[in-house]
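[1] Quick one, structure for this:
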Amino acid sequence: MFTGIVEELGVIADREDLSDAARFTVRGPIVTADAGHGDSIAVNGVCLTVVDLRPGEFTVDVMGETLSRSSLSDLDAGSTVNLERAMPANGRFGGHIVQGHVDGTGRVLSVSPSENWTVVRIGVPEKLTRYLVEKGSITVDGVSLTVSSVGGSGDDSWFEICLIPTTLNETNLGATKPGTVVNLEVDVIAKYVERLHLGNTPAVPALEVTETK
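    Predicted structure coming up:
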């Protein structure tokens, strides 16, 4: 599990395309400082498994399913990526519950800078809009953010996020521009609430109270 607090802005050092997958070597000295084979590291919000380690670098295999459902397919040598190690049990919970399981991709529609922050509007697939709520949580390329506004409908659905200078400087969201494709993970709690509401899981039986005299 992750929290959406990016630890490091890494760089894709190499990409090797396989028949039905891709192998990425990622440069990230902070996240590799205590990493081991088999550890989980989120790359732009996608939970990936370390298969090889070298000083300051780690290698991951990305299957075709992941490439087709995330923006990782657009990465190449030189691309910058947001990196976060899995949260330790005694770690500080700085963001929100992030699984590293991307629900879909969005496309940046506009970037509106102001003096102290930048507003980014992102087009979102209609199927994900029911999980978005103003002031709720959303993960964009692995960054835990607060939804500031929701609008549109159908294929024109969108949401907005406000980025402070720290987020702009320390994540790859500072380089976003209209047309950029980003990974989206909605709040997992919203998905479980929906499933319970639809009655797809057995209800907890009520306790039977017997009156005594």
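
[2] drop to CA atoms for contacts and neighbour counts, all remaining ones
    Fine.

[3] so who does the nearest residue in space to Val31 that is not next to it in sequence touch?
    Closest residue in space to Val31, ignoring its immediate chain neighbours: Arg85 at 6.1 Å, by CA to CA, 6 or more residues apart in numbering. Residues near Arg85 by CA atoms under 8 Å, 6 or more residues apart in numbering: 2, 7, 31, 40-42.

[4] in the helix or strand hosting Thr166, what's buried?
    Thr166 belongs to helix 165-170 when assigned by DSSP states H and E. By 16 or more other CA atoms under 10 Å, the buried positions in helix 165-170 come out as Thr167.

[5] Can you identify the element that follows that helix toward the C-terminus?
    strand 181-186.

[6] Report all helices and strands that that next one contacts.
    Applying 3 or more CA pairs under 8 Å, 6 or more residues apart in numbering; DSSP states H and E, one finds that strand 181-186 contacts strand 104-113, strand 137-140.

[7] and the longest one, how far out from the chain's middle?
    Spelled out, that is strand 104-113. Here strand 104-113 is found 14 Å from its chain centre; the criterion is CA atoms, centre = their mean, to the nearest Å.

[8] one more to line up against the first:
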Amino acid sequence: MFTGLVEEVGVLRGVSGSGEMMVLNIGAAVIMSDLKIGDSVAVNGVCLTATSVSEHSFTVDVMPQTYRNSTLKDLRTGSRMNLERAMAAGGRFGGHIVQGHVDGTAEIRSLKRDQNAIVFEIAPDRSSLFKYIIPKGSITIDGISLTVVNTTASAFTVSIIPHTLGETVLAHKRTGDSVNIECDVLGKYVDHLLHYSRGTGEEEEARSSRISHEFLAANGFV
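    Below is the predicted model of the structure:
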């Protein structure tokens, strides 16, 4: 489990593999202090396992499922990436519960300055994710714990303070770039519990969620 508080920006030193599998060699400094083989690391919000560790770098495997459903397939040697080690049991919980299991990718539609902040407008690749994205709720963008400012029918906005911009890969993002997104896991569990039954897989797939903005408003959540 992670908190969405990025520890450092690493640099991709090399990529190997073929087809939809990858081995990434990532250069880092801060997280190398106690990183061990088998440890979990969030790489741009994707939970990966360290398979080898040296003084200044580590390697991770990317399987086809992760390749297809994240932006890791777009990485090239020299690419920067947000890094966070798994949360320590005795550490402060400064962000929100982040699993490192991304729900999909999204496109940055626009960047607008709002005094000391930069407002990112982001459009998810799946409209079904909007049932989990609510104003003032939590969302993870490339492994960064952020607060949703507002939503529309096809996008949502987040406001980035200078510190976050300077300490993460968001400083290098431009309109049209893709990011990984992970919605708040608490919303997913609530959604599941509200409409779960012991029907067949086909029946479950066809059943629509009862969570809506109207439902949340009527029950005092927004």
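
[9] re earlier: deepest in the core, which of the helices and strands packed on strand 181-186 of structure 1 is it.
    strand 137-140 (a mean of 25; mean count of other CA atoms under 10 Å).

[10] which residues are contacting it?
    For strand 137-140 of structure 1, using CA under 8 Å, 6+ apart, the contacting residues are 4, 44-45, 96, 98, 132, 144-147, 182-187.

[11] Using the aligned residues only, give the average distance of that strand to structure 2.
    With mean CA distance after the TM-score superposition for structure 1, strand 137-140 of structure 1 departs from structure 2 by a mean of 0.2 Å once superposed.

[12] Among the contacts of Arg85 of structure 1, the buried ones, what's the PyMOL command?
    Buried residues among the contacts of Arg85 of structure 1 (16+ other CA under 10 Å), as a PyMOL selection:
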select buried, resi 2+31+40+41+42
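
[13] so how far is Ser70 of structure 1 from Gln107 of structure 1?
    Just so we're on the same page, residue 107 of structure 1 is Arg rather than Gln. To Ser70 of structure 1, Arg107 of structure 1 is 12 Å away according to CA to CA, to the nearest Å.

[14] should've said Trp117 of structure 1
    Distance, Trp117 of structure 1 to Ser70 of structure 1, by CA to CA: 27 Å.

[15] Looking at these two, which one has more neighbours?
    Ser70 (23 against 15; other CA atoms under 10 Å).

[16] show me where structure 2 has strands.
    Using DSSP state E, the strands found in structure 2 span residues 8-16, 22-27, 40-43, 46-53, 57-62, 80-85, 104-114, 117-124, 138-141, 144-151, 156-160, 178-183.

[17] So which of the ones you listed is nearest Ala217 of structure 2?
    Judged by CA to CA, the one of the strands of structure 2 that comes nearest to Ala217 of structure 2 is strand 144-151, at 14.6 Å.

[18] and the closest one, how far from the chain's centre?
    12 Å.

[19] Also stretch 173-186 of structure 2?
    Per CA atoms, centre = their mean, the centroid offset for stretch 173-186 of structure 2 relative to its chain is 6 Å.
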